[in-house]
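Participant: below is the sequence, then the predicted model.
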Amino acid sequence: MIQPLAYIHPQARIADNVTIEPFVTIHKDVEIGEGTWVGSNATIMDGARIGKNCRIFPGAVVSAPPQDLKYRGEQSTVTIGDNTTIRECVTLNRGTALDKNTTTIGSNCLLMAYVHVAHDCVIGDNVIIANSVQLAGHINIYDYAFIGGTSAVHQFVEIGAHSMISGGSLVRKDVPPYTKAGREPLSYIGINSVGLRRRGYSAATINEIQEIYRIIFLKKYNVTKAMDIIEAEFAPTVERDEIINFVSNSQRGIMKGFGNT
């Protein structure tokens, strides 16, 4: 159902069963998958690739040019997976040729009102980003992460899978998987045990993750020493290896343990 008061460029590629409300603007180089709903006054600009059964609320701007002085008008995209909800006044900037050439939001995500996602960010599946979170460019957020409202995330930061960041946080360092982060400066405050239980992780696995992070954050070892101890004392598992790889490959450095400034 497409309302006559909407503007849709004749070359935009709109699938069947898409609902487009009045006063929507859809530019030329746009693809929208089946079953997606686009609310009034949303703007879908060139380079948008929107999946199936998404919900885009009024005032959202999808695939605007990046706010990057190095951008020279090159063709680039924003890709949104299936079943993702983009709430009111969210702004999603497309990628740049100097990095990924695309900004990616996964499937089954919820981006609440006034979220900003800058150029070349990659957001995984089942991610929740609460109201007014501001993401700078080149950020990676892995599956099932949660970012609390009004948080600001520095460019090039990595936020691990199943992690949880408290509202109002200033995220300047990488946040490893399965952790909870809070306080100022941003610090380790435990593992996301409630989220892990909800997603079917066993008590034994949760306990192992907790023991690994005690070594990283609470024992006051440097990162290299902590990684050596973990590799020596814990048998390889998916979770252990994910933590080791994330921490060892961190470019910005990981957040601190509380009290370890």
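Facilitator: Here it is on my side, so go on.

Participant: going by C-alpha atoms from here, please, whenever you check contacts or count neighbours.
Facilitator: Noted.

Participant: what's the end-to-end length of stretch 88-104?
Facilitator: Stretch 88-104 has an end-to-end distance of 19 Å (CA to CA, to the nearest Å).

Participant: if you count neighbours, what's buried in that stretch?
Facilitator: Neighbour counts over stretch 88-104 (16 or more other CA atoms under 10 Å) mark 88-96, 100-104 as buried.

Participant: how about residue 246, secondary structure?
Facilitator: helix (DSSP: H, G, I helix; E, B strand; the rest coil).

Participant: that one against residue 161, yeah?
Facilitator: No. Assessed by CA atoms under 8 Å, residue 246 is found out of contact with residue 161, at 10.1 Å.

Participant: who's more crowded, those two?
Facilitator: residue 161 (23 against 18; other CA atoms under 10 Å).

Participant: could I get the buried residues of stretch 88-104 in CSV, plus columns for secondary structure and distance to residue 178?
Facilitator: Listed next are these as CSV, based on DSSP: H, G, I helix; E, B strand; the rest coil; distance: CA to CA, whole Å:
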residue, secondary structure, distance to residue 178
88, coil, 29
89, coil, 30
90, coil, 27
91, strand, 28
92, strand, 26
93, strand, 28
94, coil, 29
95, coil, 28
96, coil, 30
100, coil, 26
101, coil, 29
102, strand, 27
103, strand, 24
104, strand, 22
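
Participant: here comes the other one, which I'd like you to weigh against the first:
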Amino acid sequence: MKIHATAIVDPKAKIGEGMEIGPFSIIGPDVTIGDNTIVQSHVVIEGDVTIGRGNFIGHGAIIGVPPQDVSFSPERKTKIEIGDDNIIREYCTIHRGSPDRSATTIGDKNFLMSGAHIGHNCLIGNNIVIANNCLLGGYVRVDDGAFLGGGSTFHQFMHIGRLVMVQGSSAFGKNLPPFVIAAERNCVFGLNVVGMRRAGLSANDRDEIKQAFNLVYLSGL
């Protein structure tokens, strides 16, 4: 374990084996971090936060601060749960839940690029890429394998389906069905065929998805 002399780690924090904590980082008393996680410099992790094994947290990331919700009361007990093998790059912000006993949840093997914001009560699945400066409002759900292009914004309570690919600098306030390519403002342009192949979907499954897409978007119903 390597903890820089300028880092502030509360004695009550639960820190795993093989961890590295960089200069001027602050780890609060209710934080649990698993083995072999790297926390770079100027990171703040506070509140009730559980982080799994093998994660990388970049310079200046802020995890566990109260939600940006005008109805939030400080006495509420809310938390963040983060799985294993995630990359959380510099200056990402992840806010804990807003309603009492609620959580913001991030799964495994996700890549949050620099400046991404994960609002309160978001539910992030596995193997997702959230590119630079994406903004997810409260209660956004992102299913496995999605790719959210840089600078995109997502309104609260949205659901982004499995293997969705979003073009950068887009904005959405409506749900995105699984497997689609989406861009601009609430527009769907086609299917993420390459993503489906890479994910191992069979030719028969891909054909059925294409038929469903054509029925919903191209049949004029």
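Facilitator: Structure's in. What do you need? Owing to the predicted nature of the structure, the values given are computational and were not obtained by experimental measurement.

Participant: still on that earlier bit, adding distance to residue 48 of the first structure, write the buried residues of stretch 88-104 of the first structure out as JSON lines.
Facilitator: What follows is these, written out as JSON lines (distance: CA to CA, whole Å):
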{"residue": "88", "distance to residue 48 of the first structure": "17"}
{"residue": "89", "distance to residue 48 of the first structure": "16"}
{"residue": "90", "distance to residue 48 of the first structure": "14"}
{"residue": "91", "distance to residue 48 of the first structure": "12"}
{"residue": "92", "distance to residue 48 of the first structure": "10"}
{"residue": "93", "distance to residue 48 of the first structure": "10"}
{"residue": "94", "distance to residue 48 of the first structure": "8"}
{"residue": "95", "distance to residue 48 of the first structure": "11"}
{"residue": "96", "distance to residue 48 of the first structure": "14"}
{"residue": "100", "distance to residue 48 of the first structure": "15"}
{"residue": "101", "distance to residue 48 of the first structure": "12"}
{"residue": "102", "distance to residue 48 of the first structure": "10"}
{"residue": "103", "distance to residue 48 of the first structure": "10"}
{"residue": "104", "distance to residue 48 of the first structure": "10"}
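
Participant: spatially, which two of those residues are the most separated?
Facilitator: 88 and 100 (26.4 Å; CA to CA).

Participant: quick one: residues contacting residue 74 of the first structure.
Facilitator: Contact analysis of residue 74 of the first structure by CA atoms under 8 Å, 6 or more residues apart in numbering lists 96-97.

Participant: next one: residue 143 of the first structure
Facilitator: 123-127, 160-162.

Participant: could you dump those residues into CSV and include secondary structure and distance to residue 22 of the first structure?
Facilitator: Formatted as CSV, those follow (three-state DSSP; distance: CA to CA, whole Å):
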residue, secondary structure, distance to residue 22 of the first structure
123, strand, 29
124, coil, 31
125, coil, 30
126, coil, 29
127, coil, 29
160, coil, 39
161, coil, 38
162, coil, 38
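
Participant: average offset of the longest helix along the second structure relative to the first structure?
Facilitator: Secondary structure of the second structure read by DSSP state H shows that its longest helix is helix 203-213. Superposing on the first structure and averaging over aligned pairs (mean CA distance after the TM-score superposition for the first structure), helix 203-213 of the second structure comes out at 1.2 Å.

Participant: where in the first structure does that helix fall?
Facilitator: Aligning helix 203-213 of the second structure against the first structure (TM-score structural alignment) gives residues 203-213.

Participant: got the contact list for the matching stretch?
Facilitator: 178, 190-191, 193, 196-197, 230, 239-240.

Participant: inside strands: which ones of these?
Facilitator: With DSSP state E as the criterion, strands contain 190-191 from among the contacts of stretch 203-213 of the first structure.
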